[in-house]
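J.: Give me coordinates for this.
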Amino acid sequence: MEYIEWFGTHFIGLFEAGGKQFMGFMTGIVPLLIVLLTFTYSLIAFIGEQRVTRAIQFSAKSIFLRYTLMPVLSVLMLTNPMAYTFGRFVKEEQKPAFYDSVVSFLHPVTGLFPYANAGELFVFLGIANGVMEAGYSMSSLSVRYFLAGIVIIFLRGVITEYITRFLMRKESL
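T.: Okay, the predicted model is just below:
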């Protein structure tokens, strides 16, 4: 009989803890996400969608901008999974590398811009809690993730583009 009582108490306790966590999100992270999204879309509207599109088309021509600026802007402006649609601005043989860059940036962006990939927020917050318990700043971690992410997406984009070109040449022989 004690086991049934223990199970009932802890079973409902699980949902009570989930409810407390949910309310923490509703008063903490959700308003932040809404404000960040509003800011991003307001900035695009202020600059003009046509200008933003032309800037993206221009940056697709440069290998450096194609695998740094384009993935960053696509993730910040369109969020996951719509960020992949910026791939329409690159040549067919560059699309795998662009996709690789975008998908590789979806975690590093989470610390500074949590709205961009909300699914990764729980992973980032878990890591950030450990970092804060060790006495370090979550802000510092967020900036370092972001900057390291830009370096990584550039390297991955260039390497994947090289591999894609190699395989396409090999396939055409």
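J.: When you work out contacts or count neighbours from here on, use the C-alpha atoms and nothing else.
T.: OK.
J.: in this protein, which helix has the most residues?
T.: Longest helix of the chain, by residue count under DSSP state H: helix 138-172.
J.: So which bits of that helix are buried?
T.: Across helix 138-172, burial judged by 16 or more other CA atoms under 10 Å covers 138, 141-142, 145-146, 149-150, 152-158, 160-161, 164.
J.: ok, now stretch 44-58?
T.: Applying 16+ other CA under 10 Å to stretch 44-58 flags Ile56, Gln57 as buried.
J.: from the middle of its chain, how far away would that stretch be?
T.: Taking CA atoms, centre = their mean, to the nearest Å, one finds stretch 44-58 lying 21 Å from the centre of the chain it belongs to.
J.: now the helices for this structure?
T.: Under DSSP H, the chain gives helices at 2-27, 29-47, 49-59, 63-66, 69-78, 95-105, 121-133, 138-172.
J.: just the angle between the fifth one and helix 49-59, please?
T.: Between helix 69-78 and helix 49-59, the angle comes out at 150 degrees (axes from the mean of the first three to the mean of the last three CA atoms, to 10 degrees).
J.: how about this one, so we can line them up?
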Amino acid sequence: MPSSNPWSNVSASCRPEPAAQDRFDWRPSPVLVASVLLVGVLAALASLCSDLPPRAARVLAVLALIHAAGAAWREWRRPRLQVVVTAAGRVDVDGRRVGDLAVDWRGALGFMSWGGDRGRRQRRIWLPDTLPAPRRRELRLALMRVRADLDPESVAR
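T.: Okay, the predicted model is just below:
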């Protein structure tokens, strides 16, 4: 029968498994940098419009602009990171194993923190321009899988 479809010899159990790890790339957010600069400009304008003496208001405005420019520059110059969540429940940040990764979600914003070198806590922010909605969902699911592997009470007795 030439018009019939050929039989498939691939079963569900023989298909290759999906990737054993999820990789998420973090990069500085242009939206965050622009927001920091905007807050600096607004702080400078607020000091100029305040009841401070004119000379103090100008000095404060210049300091606010300098501080905002420095904070935006530091944020823009942060190195890119690679966060890898393995199927075994391990989390690596730039090739270093991390045991205390925490990601808090506030709407579309993700606040990631972990213990870094010399006991200092490292922090990064995932904004919608650096982590689109489908990738946010993948990150949430991967971290839920990690929490389930680490939580001994999640296993039925």
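J.: Post the TM-score for the overlay when you can.
T.: Aligned and superposed, the two chains score 0.28 in TM-score terms (TM-score structural alignment, normalised by the length of structure 2); 60 aligned residues with a CA RMSD of 3.9 Å.
J.: by contact count, what packs against the longest helix of structure 1?
T.: Contacts defined by 3 or more CA pairs under 8 Å, 6 or more residues apart in numbering; DSSP states H and E place helix 138-172 of structure 1 against helix 95-105, helix 121-133.
J.: Please enumerate the strands of structure 2.
T.: Taking DSSP state E, the strands of structure 2 run over residues 21-26, 81-86, 91-93, 96-98, 102-106, 109-115, 121-126.
J.: between these, which gets nearest to Arg140 of structure 2?
T.: Between Arg140 of structure 2 and the strands of structure 2, the shortest gap by CA to CA is with strand 102-106, which sits at 8.7 Å.
J.: which strands and helices sit next to that closest one?
T.: Strand 102-106 of structure 2 packs on strand 109-115, going by 3+ CA pairs under 8 Å, 6+ apart.
J.: So for the strand it packs on, what gets flagged as buried?
T.: Buried-residue list, strand 109-115 of structure 2, by 16+ other CA under 10 Å: Gly110, Ser113, Trp114.
J.: I'd like those residues as a markdown table, with distance to Ser47 of structure 2 appended.
T.: Listed next are these as a markdown table, based on distance: CA to CA, whole Å:
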| residue | distance to Ser47 of structure 2 |
| --- | --- |
| Gly110 | 32 |
| Ser113 | 33 |
| Trp114 | 36 |
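J.: Closest one to Pro134 of structure 2 out of those residues, please.
T.: Among the buried residues of strand 109-115 of structure 2, Gly110 lies closest to Pro134 of structure 2 (CA to CA), at 13.4 Å.
J.: so that closest one makes contact with Ile125?
T.: Yes - using CA atoms under 8 Å, Gly110 of structure 2 is in contact with Ile125, at 5.7 Å.
J.: could I get the strands of structure 2 as CSV with distance to Arg137 of structure 2?
T.: CSV is the format used below for those (distance: least, CA to CA, whole Å):
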stretch, distance to Arg137 of structure 2
strand 21-26, 12
strand 81-86, 14
strand 91-93, 17
strand 96-98, 21
strand 102-106, 11
strand 109-115, 11
strand 121-126, 12
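J.: Figure out which of the ones you listed is closest to Ala71 of structure 2.
T.: Closest among the strands of structure 2, using CA to CA: strand 121-126, at 14.0 Å.
J.: Show me what the closest one is in contact with.
T.: Trp26, Ser29, Leu109, Gly110, Phe111, Met112, Ser113, Trp114, Gly115, Gly116 (CA atoms under 8 Å, 6 or more residues apart in numbering).
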